[in-house]
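Undergrad: Following is a predicted model, sequence given first.
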Amino acid sequence: MKIITETARLIIREFNLDDAQAVYNFNAPEEVNRYTGDAGMCESIEDATNIIKNIWLKEYAKYGFARWAVVLKETGAVIGFCGFKNETRIDAVDIGYRFHPDYWGKGFATESNQACIDYARANMNFDTVFGEVMPENVGSSHVLKKLGFKLVRQYQEDGYTIDSYAIQLQSASA
């Protein structure tokens, strides 16, 4: 199990197949996927296993990164995901996060993704990272702004309005 980074409350690590139950648990509540476009993609332990095996593990091997597990140090429970994805839809690196609703409003999205940004600045060769969110998802937009992302454009895709935020990770002189 590869640990990526840690915060005072969280361990951020790569997912493994033993995390299937946790992945199912944090994706199961309907409100979790309301603004993601992923509704219906994780409706069983088998679906969760397939996401880990066919998406995240393959992306770790191909790109060296993908969404990472967020583990609550206090309990050892996987409470969601954070981190980066090579998003072919926008041909750029995207930051994302998803947590079980029991953990909403406690600062975990900001804390975990700030740790990811700090890690990327020190260890990854990203110039710009994007965060895409539906305007109705006020909580997620707030997290991106707290992380230093700036709104760069709004566009329509598949009948949805998307706000695209970006942050520069490398200074111009780097």
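TA: Yes, it's here.

Undergrad: from here on, contacts and neighbour counts on C-alpha atoms
TA: Will do.

Undergrad: Checking my notes, G105 in a helix, right?
TA: No. Applying DSSP: H, G, I helix; E, B strand; the rest coil, one finds G105 to be coil, outside a helix.

Undergrad: where's it relative to E43, distance?
TA: Distance, G105 to E43, by Cα to Cα, to the nearest Å: 25 Å.

Undergrad: try it against this one:
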Amino acid sequence: MSLPEMRAHRPDPSAPSKDQLDDSLAKDLDHWAHHGIGRYVVCHEAKPVGLCGLTRRPGYPGWNLSYHLHPEHWGKGWAGLMARAMVALAETHTKEAYLHGLVRPANPASARVLEKACFTEAGTVALGGAESRLWIRALGTART
């Protein structure tokens, strides 16, 4: 996430410091240790394409689905592939009834990815001091 384009829709789009990166890695490792699931680095031909994963976000239903792509891979179907893979993982690895995704209004491409993955827009929330759209998807028997 060192490129400005990859941080543009984060609550704080400034470049993270080394301490912030270390803290983020420690939180990811702790998440894996506590939940047995987390964020993945996605590679193609031995090169990173981006990140995706399932994480807990207190106050939101189920697992948070996230994906972040290197700009050279935008518009090539990677985000949809990652979203579908995380939905399939949630279906088999968790007992949760729902997944959620959070999208900034200025990122309509991300909203389209969630819509294609059968998420439904469920309202607006404040995240990191800025407006985000909450998207929800039912899993397993909770689906209608």
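TA: It's in. Everything quoted here is computed from the prediction, not taken from an experiment.

Undergrad: on that earlier part again, out of G105 and E43 of structure 1, which sits in the busier spot?
TA: Higher neighbour count among G105 of structure 1 and E43: E43, with 14 against 10, using other Cα atoms under 10 Å.

Undergrad: before we move on, what SS does Q114 of structure 1 have?
TA: Note that with three-state DSSP, the state of Q114 of structure 1 is helix.

Undergrad: what do you get for R137 of structure 2?
TA: strand.

Undergrad: Quick one: the helices in structure 2, in order.
TA: 4-7, 18-35, 78-93, 108-116 (DSSP state H).

Undergrad: Tabulate those (CSV), appending mean neighbour count.
TA: Converted to CSV, these look like this (neighbours: other Cα atoms under 10 Å):
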stretch, mean neighbour count
helix 4-7, 14
helix 18-35, 13
helix 78-93, 18
helix 108-116, 17
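
Undergrad: Adding distance to C43 of structure 2, write those helices out as TSV.
TA: Output for the helices of structure 2, formatted as TSV (distance: least, Cα to Cα, whole Å):
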stretch	distance to C43 of structure 2
helix 4-7	16
helix 18-35	18
helix 78-93	11
helix 108-116	19
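
Undergrad: Out of those, flag the one nearest S132 of structure 2.
TA: helix 108-116 (10.6 Å; Cα to Cα).

Undergrad: Pull the residues that contact that closest one.
TA: Helix 108-116 of structure 2 is contacted from outside by 79-80, 83, 101, 103, 120, 135, using Cα atoms under 8 Å, 6 or more residues apart in numbering.

Undergrad: among those residues, which two are most distant?
TA: Pairwise distances across the contacts of helix 108-116 of structure 2 (Cα to Cα) peak at 17.0 Å, for the pair A79 and T120.
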